[in-house]
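S.K.: sequence first, then the predicted structure:
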Amino acid sequence: MAARRGLIALCLLLAAGFAALGVWQIERRAWKLDLIARVEARIHAAPQAPPAAAAWKTDMAYTRVRVQGRFLHDRETLVQAVTDLGPGWWVLTPLQTTNGILLINRGYVPPERRDPRSRALAQQPGVVTVTGLARASEPKGAFLRSNDPAAGRWYSRDVAAIAQAHGLQRVAPYFIDADATPNAGGYPVGGLTVIQFRNSHLVYALTWFALCGLCIAGTRIAWRSGKGD
């Protein structure tokens, strides 16, 4: 009798837990669908000027922006990248504007173009206009690989760490992925931003609710089996 009651209590406890997880996944799905809708609206909107420094903490992720300034080519940073064009590097270059510094991901270069001298045509001085997508900073590093600023090894686009490593002041807390507008000489190659959000929350929710149903069924079986005691 005590064992049956313990089994019933365990089944009910598990059913409640699985139901709660199912509801949580439904809520996560609603949040994810809203996020996808907001990002879709932003990436297809007309480009806008970045906010003033006082509003830099505003959520800018995937907002299309257009900005003018001068590249600080001597302070570029190479971040390891794996793209549809193969492995290589992202070229992140500070852009000095009248509103502070914006870190620009100018795009991809293959290993043989890592040396800035191999893409000298794209290193020219002067005022430039950059159009692209604002992206959230990627702090610390990549999976199992931490950034090592002292050694110049970068695995993620960590805006704050890159700014500190190069002694940059008044830097926006996000970076900009440049669009596919060609650079002189062909490199870096911009416009390679991947926008993809996993949305398996409905599958997860149905799984948790199914497990909840199994636990309820187990409770009924245990309850009925004890009626003859």
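M.R.: Noted; the coordinates are in hand.
S.K.: for the rest of this, base every contact and every neighbour count on C-alpha atoms.
M.R.: Fine.
S.K.: how about stretch 47-61: buried residues?
M.R.: Across stretch 47-61, burial judged by 16 or more other C-alpha atoms under 10 Å covers Pro47, Pro50, Met60, Ala61.
S.K.: then stretch 26-41?
M.R.: Ile26, Arg28, Arg29, Lys32, Ile36, Val39.
S.K.: by residue count, which strand of the chain is the longest?
M.R.: In the chain, assigned by DSSP state E, the strand with the most residues is strand 86-97.
S.K.: hang on, the earlier thing: list just the nearest of the buried residues of stretch 26-41 to Leu206.
M.R.: Leu206 lies nearest to Ile26 out of the buried residues of stretch 26-41, by C-alpha to C-alpha, at 9.2 Å.
S.K.: try it against this one:
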Amino acid sequence: MADVPSEKARRQHGAARLAIFCGLMVVLIAALVSLGVWQVERLSWKEDLIARVDQRVHQVPVPAPARAEWGQVTRGADEYRHVTAEGILQNDKETLIYASTTLGAGYWVIAPLKLADGTSILINRGFVPTDRRDPATRSKGQIATPVKITGLLRITEPKGTLIRSNDPADDRWYSRDVAAIADRRHVADVAPYFVDADATPNPGGLPVGGLTQIAFPNNHLVYAMTWFALAIMAAGLLVFVVHGEMRARRA
């Protein structure tokens, strides 16, 4: 008779552990399904973004946003818009940004473009290899006459990259941080964006424009399938454990 309470307590303890396990597994399955649904939503957002950017890139160029429109420029609505701007390049305020491109390692050449209304836009004129970083080695490309720049509107890249931070004090740059560059070069009334110049050849062949890489990683479908697969596996494990426990009790 002494074994009966012990057996009852053992069964109650087992039932409690099973209930806790089932509760945790239900929470886990719900979380995995939620992550899968979120990735499906991200997939839809990414496909829409790619379609919108592709449309902007191939549209007829429009004038770059003027001062009155600066506050309305956003990444979602304006990045990679095909734009034009006319003015005079301030070559004496050139900034070099470290770059790794399809042409090798070197620098982006960033120069302010002074517009007729007194405002400026930073222009990424293109790429130069390391041995041509000195403007004296590409003097033909230092255009002094008014120019019309056509290219893609880009949003500022503050502070640096994930790997390296900009060092304005030492004039070392790894991203196109509009505000910091303008401050370092004493450029007033500068637009909050910059423009990647297109492939129109510069005198002397440098800088080389038109190297903007437009690529958006789109692995959301793979991620969604992974989360849903894990949810199915977790559900299968839950069914297996519960079924095994029920068989053991019947036995």
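M.R.: Sure, I can see it. Because the structure is predicted, anything quoted here is derived from the model rather than measured.
S.K.: so the helix or strand just after the longest strand of structure 1 versus strand 86-97, what angle?
M.R.: Reading on from strand 86-97 of structure 1 to the C-terminus, the next helix or strand found by DSSP states H and E is strand 100-109. Interaxial angle, strand 100-109 of structure 1 versus strand 86-97 (axes from the mean of the first three to the mean of the last three C-alpha atoms, to 10 degrees): 160 degrees.
S.K.: Gly210 of structure 2 maps to what in structure 1?
M.R.: By TM-score structural alignment, Gly210 of structure 2 lines up with Gly191 in structure 1.
S.K.: returning to that earlier point: residues in structure 2 aligned with the longest strand of structure 1?
M.R.: With TM-score structural alignment as the criterion, strand 86-97 of structure 1 aligns to 104-115.
S.K.: mind listing what's buried in that stretch?
M.R.: Gly106, Tyr107, Trp108, Val109, Ile110, Ala111, Pro112, Leu113, Lys114, Leu115.
S.K.: please enumerate the helices of structure 1.
M.R.: Along structure 1, counting by DSSP state H, helices occupy 2-43, 159-165, 201-225.
S.K.: just send those helices back as TSV, with distance to Gly100 of structure 1 too.
M.R.: Compiled in TSV, these are given as follows (distance: least, C-alpha to C-alpha, whole Å):
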stretch	distance to Gly100 of structure 1
helix 2-43	23
helix 159-165	12
helix 201-225	40
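S.K.: so which of those helices is nearest Ser146 of structure 1?
M.R.: helix 159-165 (11.6 Å).
S.K.: quick revisit: and the buried residues of stretch 104-115 of structure 2, which is closest to Ile155 of structure 2?
M.R.: Ile110 (14.0 Å).
S.K.: give me the most central residue, structure 1.
M.R.: For structure 1, the residue nearest the mean C-alpha position is Ala136 (6.6 Å; C-alpha atoms, centre = their mean).
S.K.: quick check: the spatially closest residue to it that is not a sequence neighbour vs Ala120 of structure 1, distance?
M.R.: Using C-alpha to C-alpha, 6 or more residues apart in numbering and skipping the chain neighbours, the partner closest in space to Ala136 of structure 1 is Tyr174 (5.0 Å). Distance from Tyr174 of structure 1 to Ala120 of structure 1, counting by C-alpha to C-alpha, to the nearest Å: 27 Å.
S.K.: perfect, that will be all.
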